[in-house]
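**Student:** need coordinates for the following:
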Amino acid sequence: MTQTSNAEAAAWTVLDAASRRAGLDPSGAELMRLGENALFRLPGGIVARVSRPGQLAAAKREVAVARWLGANHVPAVQTWPDIDQPIEVDDRAITWWQELPPHRPGTALTVATALRRLHDLPPPTDFDIGRLDPFVRLAERIDRATTLTEADRAWMRTHLAELKTRYAALPEGLPQTVVHGDAWIGNVVSTNDGKVVLLDLERCSIGPPEWDLTSTAVKAFTLAGITSKDYDIFVRTYGHDVTSWAGFETLRDTREFRMTCMAAQVAAENPARLDEVLLRLACLRGEHGSRPWIWTAVP
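**Tutor:** Predicted coordinates for the structure are as follows:
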C-alpha cells in the first residue's frame, strides 16, 4: 500500500469512528479531496473534514470563526448544526459542515470583495481568535519532506530562519485586523444565488491585512495565474495595493516558501510530485530566472 493510500485509509477509519460518536451514519460517504485535510461528502448535504494530526486547536478556532462570521452576516462555510464539535480521534480533529450550493471558483474581484468585508469587521470578543503565524507547521513539513536530500532540507531550514528574521522587522503597514490567513482564489467561491463565500477558515486570526492581500499579488506576479488587469480590479475593489508597501517582498517570499513546503509535504506522500518541489526550490534559489514562474498545482 502506498503512503497516499495509507493516508486515505487512515482518514476513512477516523471518519467512521468520529461520525458514529457524533450520531451520524458514515455509510455512503465519498472522498471529495485528500490534501492538507481529507474532505468527505456524507448523505444529506454534510461535509466532514478530517485534519492532519495535532490540529485540534486550529479546528476549534475554525468552528468558532465560522459561527462568528455567520452571526455577523458574512457569507462563509457554516458548521453542521446540533453537533458538539470538533471531535478528536487518533489525534485528528473532525468537523462537519453544510455542503455549499452550486458555486464557481473565485476571481480577483470576489476575493477583494470578501477580504474588504472581513477586514472591516471588529475582532470577536467572545473567543480568542489568536495571532497570525505565517510560519505555522513549516518546520514540521521540512522535517517530514523525506523525498528531499538532507542538503535541500538544510537550505530550507536556513531560509525559514531568514524569513522569520525579516518578518520580525516588517515596517509599519495597515492597521492589524482579522485576516483569513490563506486568502487565495481557491478559498473564495461565488454561489449561483450571488453570494461570495469564504472557505477554509482554520488560519483566521489577528494580523497584518497585507498578508491576505499578498496571496493575490503572488497569483498575479509570481505565477502569472491572473492578468495584470485582474490585479488592477483587485486593487481598486479592495482599495490598497500591497505591492507598493516596503514589506511586500518579505510577505511574498514567505508565501512562496509556504507553497514550496506544502509541495514538499505532498511529495513525501506521493514521490511522483518530487520534480515540482525541486522546481520550486530552484526558483527560490534564483536558478530559474525572474518571476513569473510556471508552477503546477499540488493537491
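
**Student:** please count neighbours and contacts with C-alpha atoms only from this point.
**Tutor:** Noted.

**Student:** go through the helix or strand hosting residue 261 and flag the buried ones.
**Tutor:** Assigned by DSSP states H and E, residue 261 belongs to helix 248-269. Residues 248, 250-269 are the ones in helix 248-269 that count as buried (16 or more other C-alpha atoms under 10 Å).

**Student:** residue contacts, residue 4?
**Tutor:** When contacts are counted by C-alpha atoms under 8 Å, 6 or more residues apart in numbering, residue 4 is found next to 269, 270.

**Student:** quick one: what helix or strand has it in it?
**Tutor:** Per DSSP H and E: helix 3-21 holds residue 4.

**Student:** now the strands for the protein?
**Tutor:** 30-34, 38-42, 46-50, 87-89, 92-98, 103-105, 177-179, 188-191, 196-198, 205-207 (DSSP state E).

**Student:** which of these sits closest to residue 132?
**Tutor:** Among those, the nearest to residue 132 by C-alpha to C-alpha is strand 205-207 (5.1 Å).

**Student:** gap between the closest one and the chain center?
**Tutor:** 14 Å (C-alpha atoms, centre = their mean, to the nearest Å).

**Student:** which neighbouring elements make contact with it?
**Tutor:** On a contact count with 3 or more C-alpha pairs under 8 Å, 6 or more residues apart in numbering; DSSP states H and E, strand 205-207 meets strand 177-179.

**Student:** spatially central residue for this protein, please.
**Tutor:** residue 182 (4.2 Å; C-alpha atoms, centre = their mean).

**Student:** and this one, so I can compare the two:
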Amino acid sequence: MNRKRVESSFALLQEITDAARLSSSGAEPIRLAENDLWKLPGGIVVRIARSGQDEAAAREVAVARWLHESSVPAVRPLEMSQPIRVGGRSATFWEQLPPHRHGSVADLAPLLRMMHSLHIPSFPIGRLDPFVRLVERLQGARSIGTADREWLLQRLRRLRREWDSLPDGLPQCVIHGDAWDGNCAVTDDGPLLLDFERTSVGPPEWDLTSTAVAFDTFGSLSREMYQDYCTSYGFDVMAWSGYSTLRDIRELRLVTFALQIGDQDVKAMHQARHRIDCVRGRCGPRPWRWEAVG
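**Tutor:** I've put the predicted structure just below:
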C-alpha cells in the first residue's frame, strides 16, 4: 500500500476511534480503496466510507441488522449508535469475521435467493441506480483520450435508454447490488453476505448478472460452475432478453473504476486502456482477460 495513503487514512481513523471512544493502537489496514477498511484489536473492523456517502453508510448498518433479524446470514455491525461522521466521512463498525475462506458462486446463490425472497423493509432503502458516478468518473479521468471518452459517454447514454425500457423479468425486490463471490465469506458456521453499500430495491437480475459476467465476459468461471449456480438459484439470467444491457452496464462500471484508479496508478492506467480496447472491439470477442485494480 502507498505509504502516504496509509498515513492519511490512519490519521482519520484516529479521529474516528477517538469519537467512538475506542483505541486505534495496533490498527492494521485491510484494504484502502474506495472505502478504507481497518482492523482494530479486539475483533473490530472499521469501514470508512467515501465523502458524501453518509446515507449509504447508515443504510449498510440498517440492512445488515435487518438481514440478521430475517435469518439471512450476514456480517454483523456492532451494537452501538452508528455511523460516526468525522472529517466529512462516515465510519461504521463491524464484528470481525472468525477464520474463514472466500465464498464461491455455489455459496453465493442460496444467500441471494434468500435475500431476494424477503419483503421490502420499512426503513428507507432507495432504488438501484446502476449508473451512479459513471459520468463523474468519465469526465474526471485524466488517463483517457478525447475520442475514447466521447465513445464511452455515448455508450452510457445508449445504456441509459436501454435500462429505461428493460423487458419484464423477475419481480423487483431488495437486491445486494454488488453480488459477486468476493462479497461472500464462509466460516465454520456456513456462508454469509458482506458489503451492503449498493443494497437497494431493483431487479434481481442485476445481482445475477455479476456471476454471468464472470462466465460470459471474462471466462473465469466454467460452464459447469455457472450452470450449477443457475440451478442453485433457480434462474439463468443469460436466458433473459434484458441480460446484454445489464452485462454492458457492468462492463462499463468496471472500465470507469479502472480509469478512476488509473489516475494515481500506472499499472491501473494500462489496465483501464486495455478494458476500453476490449469494449470498443479492439481485442476480439469475449471472453477478455482483465486484471484486478485497486
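
**Student:** what TM-score comes out when they're superposed?
**Tutor:** After superposition, the two chains reach a TM-score of 0.96 (TM-score structural alignment, normalised by the length of the second structure), with 294 aligned residues with a C-alpha RMSD of 1.4 Å.

**Student:** sorry, back to before: any chance of JSON lines for the strands of the first structure, columns mean neighbour count and distance to residue 76 of the first structure?
**Tutor:** Putting the strands of the first structure into JSON lines (neighbours: other C-alpha atoms under 10 Å; distance: least, C-alpha to C-alpha, whole Å) gives the following:
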{"stretch": "strand 30-34", "mean neighbour count": "15", "distance to residue 76 of the first structure": "19"}
{"stretch": "strand 38-42", "mean neighbour count": "21", "distance to residue 76 of the first structure": "17"}
{"stretch": "strand 46-50", "mean neighbour count": "24", "distance to residue 76 of the first structure": "14"}
{"stretch": "strand 87-89", "mean neighbour count": "20", "distance to residue 76 of the first structure": "21"}
{"stretch": "strand 92-98", "mean neighbour count": "24", "distance to residue 76 of the first structure": "10"}
{"stretch": "strand 103-105", "mean neighbour count": "14", "distance to residue 76 of the first structure": "13"}
{"stretch": "strand 177-179", "mean neighbour count": "23", "distance to residue 76 of the first structure": "14"}
{"stretch": "strand 188-191", "mean neighbour count": "21", "distance to residue 76 of the first structure": "9"}
{"stretch": "strand 196-198", "mean neighbour count": "23", "distance to residue 76 of the first structure": "4"}
{"stretch": "strand 205-207", "mean neighbour count": "21", "distance to residue 76 of the first structure": "15"}
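
**Student:** corresponding residues in the second structure for the helix holding residue 261 of the first structure?
**Tutor:** Here helix 248-269 of the first structure aligns to the second structure at residues 243-264, judged by TM-score structural alignment.

**Student:** ranges for the helices of the second structure?
**Tutor:** Counting by DSSP state H, the second structure has these helices, from start to end: 3-19, 54-69, 105-116, 134-140, 146-164, 204-216, 223-233, 243-262, 266-279.

**Student:** quick one: closest of these to residue 93 of the second structure.
**Tutor:** That would be helix 54-69 among the helices of the second structure, by C-alpha to C-alpha, at 8.7 Å.

**Student:** the closest one aligns to what range in the first structure?
**Tutor:** Taking TM-score structural alignment, helix 54-69 of the second structure hits residues 56-71 over in the first structure.

**Student:** with the second structure superposed, average distance for the matching stretch?
**Tutor:** On superposition with the second structure, the mean distance recorded for stretch 56-71 of the first structure (mean C-alpha distance after the TM-score superposition for the first structure) is 0.8 Å.

**Student:** which position in the first structure pairs with residue 177 of the second structure?
**Tutor:** So residue 177 of the second structure corresponds to residue 181, using TM-score structural alignment.

**Student:** ok, now how distant is the nearest residue to that match once chain neighbours are set aside from residue 235 of the first structure?
**Tutor:** Leaving aside its chain neighbours, residue 181 of the first structure sits nearest to residue 203 (4.9 Å; criterion: C-alpha to C-alpha, 6 or more residues apart in numbering). Per C-alpha to C-alpha, to the nearest Å, residue 203 of the first structure is found 23 Å from residue 235 of the first structure.

**Student:** so these two - more neighbours on which side?
**Tutor:** residue 203 (23 against 20; other C-alpha atoms under 10 Å).

**Student:** just give me the match in the second structure for the more buried one.
**Tutor:** That one, residue 203 of the first structure, aligns with residue 198 by TM-score structural alignment.

**Student:** contacts only, for that match.
**Tutor:** 56, 128, 176, 177, 178.

**Student:** at 7 Å what do you get?
**Tutor:** Contacts for residue 198 of the second structure (C-alpha atoms under 7 Å, 6 or more residues apart in numbering) come out as 176, 177, 178.

**Student:** quick check: the last one vs residue 8 of the second structure, distance?
**Tutor:** Spelled out, it's residue 178 of the second structure. Applying C-alpha to C-alpha to residue 178 of the second structure and residue 8 of the second structure gives a distance of 27 Å.

**Student:** ok so, going back, and the strands of the first structure: which comes nearest residue 214 of the first structure?
**Tutor:** Nearest to residue 214 of the first structure, of all the strands of the first structure, is strand 177-179, at 11.8 Å by C-alpha to C-alpha.

**Student:** what helices or strands is the closest one leaning on?
**Tutor:** Other elements packing on strand 177-179 of the first structure under the criterion 3 or more C-alpha pairs under 7 Å, 6 or more residues apart in numbering; DSSP states H and E are helix 108-119, strand 205-207, helix 209-221.

**Student:** out of those, which is the most enclosed?
**Tutor:** helix 209-221 (a mean of 23; mean count of other C-alpha atoms under 10 Å).

**Student:** ok, the match of residue 177 of the second structure - contacts?
**Tutor:** 203, 204, 212.

**Student:** quickly note the distance from it to residue 217 of the first structure.
**Tutor:** Applying C-alpha to C-alpha, the value for residue 181 of the first structure to residue 217 of the first structure is 14 Å.

**Student:** just residue 74 of the first structure next, same as before
**Tutor:** Using C-alpha to C-alpha, residue 74 of the first structure is found at 24 Å from residue 217 of the first structure.

**Student:** what do you get for residue 108 of the first structure?
**Tutor:** 10 Å.
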